[in-house]
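Asks: Just to be clear, the model below is a prediction. Sequence and coordinates:
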Amino acid sequence: MAAVPVWSVDPRDGTRRGQVAVEATAAHVDAAVRSAEAVRGALADRTARAAFLRAAAAELEDDRAELIALADAETALGPTRLDGELARTVTQLRAFADTVDAGRFLDVIIDHPNDTVTPPVPDLRRYKIPIGVVAVYAASNFPFAFSIPGGDTASALAAGCPVVVKAHPDHPATSERAAAALRRAAPRAGLPEDVVQLVHGFDAGLHLVRHPLVAAAGFTGSIRGGRALFDEAAARPTPIPFHGELGSLNPVVVTEAAAAERAEEIGTTLAQSVSLGHGQFCVKPGLVLVPAGRHGDRLVTALAGALEKVPSGVLLDERMRRAYLDGMAARGALPGVHADVPAAADGAHEVRAGLLSLPAALLAEGDGHDLLIEECFGPAAVVVRYTGPEEVDAILARLPGNLTATLQISREEAEPGTREVAGTAARLLPRLTALAGRVVVNAWPTGVAVAPAQHHGGPYPASTSTSTSVGETAVERWLRPVVYQNTPDALLPPELREDNPLRLPRRVDGHPA
């Protein structure tokens, strides 16, 4: 069977920039996974792991100019945006190195024998160990932060798991360059380069999730693609955890008081969030509930005016461009839907932002308008005009799970102790909390801080698990707990020995120690 070439394509004009690699066959994937498994033991050294993550950050910084040039040529995201994303990726790698050093993720818990309770407690010592080889599926819209050197890879390596990454076809040359940087970094920390492997091709993704030595998978992408892989992971003879981020509508609710207070500000800043990165962020606000009437009209006018001024842009590939235009056309053709700003093709490869609006009653009834509560990837949003809290509740009750949900309230509503807090914000926050992994108040969800308290995930289909893919606790996805009972101290791993030779944080007999 002839090798299938992998091409680097410029989305600005659709031209092939050159062949980068060939698609991996089942034999190639098998070799990559077995190579990763063979060096798994080398990652047991936490000091070496932390040094590796910092060396990877340094290698990426050294390669900054070349990486940004490659990524811009393959994604059209622009050097400024890509420079910031690479900086975020480097920060993320170093943050996970700090996590490894601190050792909190090991979650060491020790209970000494206690025969005064029923049933008696024996000597129990619990911690977490790496799960094994992790398959990582790179995202289209983040060629650094959610791709080869991104959060899934960094957190898996921090946990002590080697990775095999399936590159996204939209940026194969960038993927090769980033993987080379990580593989150069490994020997600098005394680790074999095979702790990071890279494969290309759609079939490679299927072979990877089916491989018996792959112990878990991380995915960022579409509902359709993610669900197919999720089902494959569950259908294996030995099912494996599949941590997928699949899609999100990211609803926004604007209260009547907020619209009255700052309609123009909300509309203008919302347009910036909707169009950021040409609307290709997973946390782009896609459905906006605004009050019907004069103040809501002011907000929508400001939003529409700002979106009309957004320059046309290139989406990541022609498939996404076509899906955006077709999706907005199908939504705009639904009864009662008005195109405040028509989404449009601008030349052969660019698109313009779009805005649709409709009365809340049409969506609340759920009669033929279900398409409006599905994500439309690109620089557009749907505005729903509600007449009262009952319509807001009815629409929120119809929404699937999301990465984020946003509430815009007035200064008076935000002031503790006022009646409005009890009547509006406090009533809406629990409803939004049920829908999303991150609830945003008087800000916008685009921009995901890399911080220990961050959570990037949410109820299905936003993600397939309750874990986060951003922040310190992302490492927990690639660990499993194990308990030693009545085990002689000399036989215990160092993390669990009585004298705590590694000086790890631990909980002993219910108390921090």
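Replies: It's in. Numbers count the residues shown, from 1 in each chain.

Asks: contacts and neighbour counts: CA atoms only from here.
Replies: OK.

Asks: I'd like the distance between the residue in the chain sticking out farthest from the centre and residue 122.
Replies: Relative to the mean C-alpha coordinate of the chain, counting by Cα atoms, centre = their mean, the farthest residue is residue 116 (47.3 Å). Distance, residue 116 to residue 122, by Cα to Cα, to the nearest Å: 11 Å.

Asks: what do you get for residue 309?
Replies: 69 Å.

Asks: Could you do residue 468 as well?
Replies: Residue 468 is 34 Å from residue 122, by Cα to Cα.

Asks: ok, those two, which is more surrounded?
Replies: Ranked by neighbour count (other Cα atoms under 10 Å), residue 468 and residue 122 place residue 468 first, with 25 against 13.

Asks: Below is an additional structure, to be compared with the one above:
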Amino acid sequence: MAAEPVWSVDPRTGKPREQVAVEAGAEDVDRAVRAAHGVRESLADRAVRAAFLRTAADLLDGARERIVETADAETALGPVRLTGELARTTAQLRSFAEVVEEGSFLDIRIDAPDPGATPPRPDMRRWKIPLGVVAVYAASNFPLAFSVPGGDTASALAAGCPVVVKAHPDHPATSELCASLLRGAAAKSGLPEDVVGLVHGFDAGVALVRHPLVAAAGFTGSVRGGRALFDAAAARPVPIPFHGELGSLNPVVLTTAAVAERAEELGAGLAGSMTLGQGQFCTKPGFVLAPTGEAGDRFVDALGAGLSATGPGVMLDRRMRDAFVAGVTERAALAGVGTPVAPGAGDAHTVSAGVLAVDAALLAEGDRHDLLLEECFGPVTVVARYSSRTEITEVLSRLPGNLTATLHIATEATGATEATETAEATEATGATEAGGDADAASLLAELTPLAGRVLVNGWPTGVAVAPAQHHGGPYPATTSTATSVGATAIERWLRPFTYQSTPDHLLPPELRDGNPLGLPRR
């Protein structure tokens, strides 16, 4: 049976651009994984790894125009957005080069022997070692930063793990181009090109996670697809870690005090955040709790004005467009749901941004409106109007896990008297005080279990690549407690290992007496 062709498709027209590859069969996947496994020791030298990551960044930057042009033709994300995403991608590679050189990610811990301890303690030296070949599943909405040269690949290579990437079908030409640049960077750094492999096709993705030489996997995509791969990883004869980012509603709570202070600013800010990248960001704020009353009405009006000023846009592919149109149509048909600005189809290839409005009491009283508490990928958000503090708690208690949660409070500090008022007094004051800034601490405490990152007075559609970043959250946001962004993303591809009573000359240099490499140790 002939291999199926892999086509690059223009989402603006729905027409094929070019055939760029063929789908990988089981033998192709086996060959790619075995090749990667066979060269894993070549990544043992940290200096070589760091140089490789920097060279990869330089080659990607050097091919900027070609990469941006190719990615735009396949995703319709636009040159400005893609130029910024490429800069983020190369900065991420260089950041991990610094992590590799600095060495604290090895988490070196040395215990001197103590025969007099109870029980006696031998000489023990602990550090972290790479797991092996990592399968990376590229994301649709970030053709660079979360795809072939993205964070999963960069962090795995930094850990000393070769990667085999399963390309996303929405940008196969971009994937081929970036993979060739990474493989070229490997050769230029004195490494085998097979430290980076690439395969295409749905069946290849399944075969990849099941391959016995694949030691871990990283995924960014849908709940359905991610859960299927997660289950496959767990069902293997030897299960492997599966770090999947699946879906997130990213709830926002607007206190009455915040809306009274700056309703128009909040409406405009939400409109900009939820339509960024046509609402195709994993951190899009898709659910908002806003107060009833005149200030809340002004917020909804400002949000509607911002959305109305946003023209129709192209989504990443026809399947996602059709799913968005079907999803918002089904949600808008629920009893009690209004459409201050109706989301849906633009023309044959575009969608229009919109907002769905509902009373929070309807969400709190049962499961008839649970669909509104599920992510709808694309430029839409749900605004639930609350009239009491109790309704906020009731709705939050029904939300699934998320990447982010956001709290907007008044920028003027509340006094100590307000901050210490009792819950009974707060509830009795009604909508004016309910959810106000005197209750900010308890709202923050309620949001904390729902997400991996909580923002105050900001918008979540911006994920800084920084050591303190955490891009993960309770299921279904992610399948593990790890982050896929920031320096600690490297920890996903390492495992602790201890040498006990081992002669110094047999230890790796990182663990020898005298600390010859000058690494951080405990």
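Replies: Ah, there it is. None of these values were measured; they are calculated from a predicted model.

Asks: What are the buried residues along the longest helix anywhere in structure 1?
Replies: Taking DSSP state H as the criterion, structure 1 has its longest helix at helix 79-102. Buried residues in helix 79-102 of structure 1, defined by neighbour count with 16 or more other Cα atoms under 10 Å: 79, 82-83, 85-101.

Asks: helix or strand for residue 136 of structure 1, which one?
Replies: Counting by DSSP states H and E, the element that carries residue 136 of structure 1 is strand 133-137.

Asks: same check, this time on residue 36 of structure 2
Replies: helix 26-38.

Asks: What is the distance between that helix and the centre of its chain?
Replies: Offset of helix 26-38 of structure 2 from its chain centre (Cα atoms, centre = their mean, to the nearest Å): 27 Å.

Asks: Would you mind getting the average deviation of that helix from structure 1?
Replies: When structure 1 is superposed, helix 26-38 of structure 2 averages 0.2 Å from its matched positions, counting by mean Cα distance after the TM-score superposition for structure 1.

Asks: now the strands for the stretch 401-522 of structure 2?
Replies: Secondary structure of the stretch 401-522 of structure 2 by DSSP state E, counting those that start in this stretch: the strands cover 402-408, 451-456, 494-500.

Asks: who wins for proximity to residue 31 of structure 2 among those strands?
Replies: Closest of those to residue 31 of structure 2 is strand 494-500, at 24.0 Å (criterion: Cα to Cα).

Asks: Where in structure 1 does that closest one fall?
Replies: The aligned range for strand 494-500 of structure 2 in structure 1 is 479-485, by TM-score structural alignment.

Asks: Show me where the stretch 151-300 of structure 1 has its strands.
Replies: Taking DSSP E, counting those that start in this stretch, the strands of the stretch 151-300 of structure 1 run over residues 163-166, 196-199, 214-220, 242-245, 251-254, 287-291.

Asks: how close does the fifth one sit to structure 2?
Replies: What that stands for is strand 251-254 of structure 1. So strand 251-254 of structure 1 averages 0.1 Å relative to structure 2 (mean Cα distance after the TM-score superposition for structure 1).

Asks: Now do that strand: which elements does it pack against?
Replies: Helices and strands touching strand 251-254 of structure 1, by 3 or more Cα pairs under 8 Å, 6 or more residues apart in numbering; DSSP states H and E, are strand 287-291, strand 402-408.

Asks: quick one: buried residues of the last one?
Replies: Spelled out, that is strand 402-408 of structure 1. 402, 403, 404, 405, 406, 407, 408.

Asks: As a markdown table, the strands of the stretch 151-300 of structure 1 with mean neighbour count would be great.
Replies: Converted to a markdown table, those look like this (neighbours: other Cα atoms under 10 Å):
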| stretch | mean neighbour count |
| --- | --- |
| strand 163-166 | 29 |
| strand 196-199 | 24 |
| strand 214-220 | 25 |
| strand 242-245 | 28 |
| strand 251-254 | 25 |
| strand 287-291 | 25 |
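
Asks: just so I know, which of these lies nearest residue 305 of structure 1?
Replies: Of all these, strand 287-291 sits nearest to residue 305 of structure 1, with 16.0 Å by Cα to Cα.

Asks: Look up how far residue 43 of structure 2 lies from the residue mapped onto residue 495 of structure 1 from structure 2.
Replies: Matched across to structure 2, residue 495 of structure 1 falls on residue 510, judged by TM-score structural alignment. According to Cα to Cα, residue 510 of structure 2 stands 15 Å off from residue 43 of structure 2.
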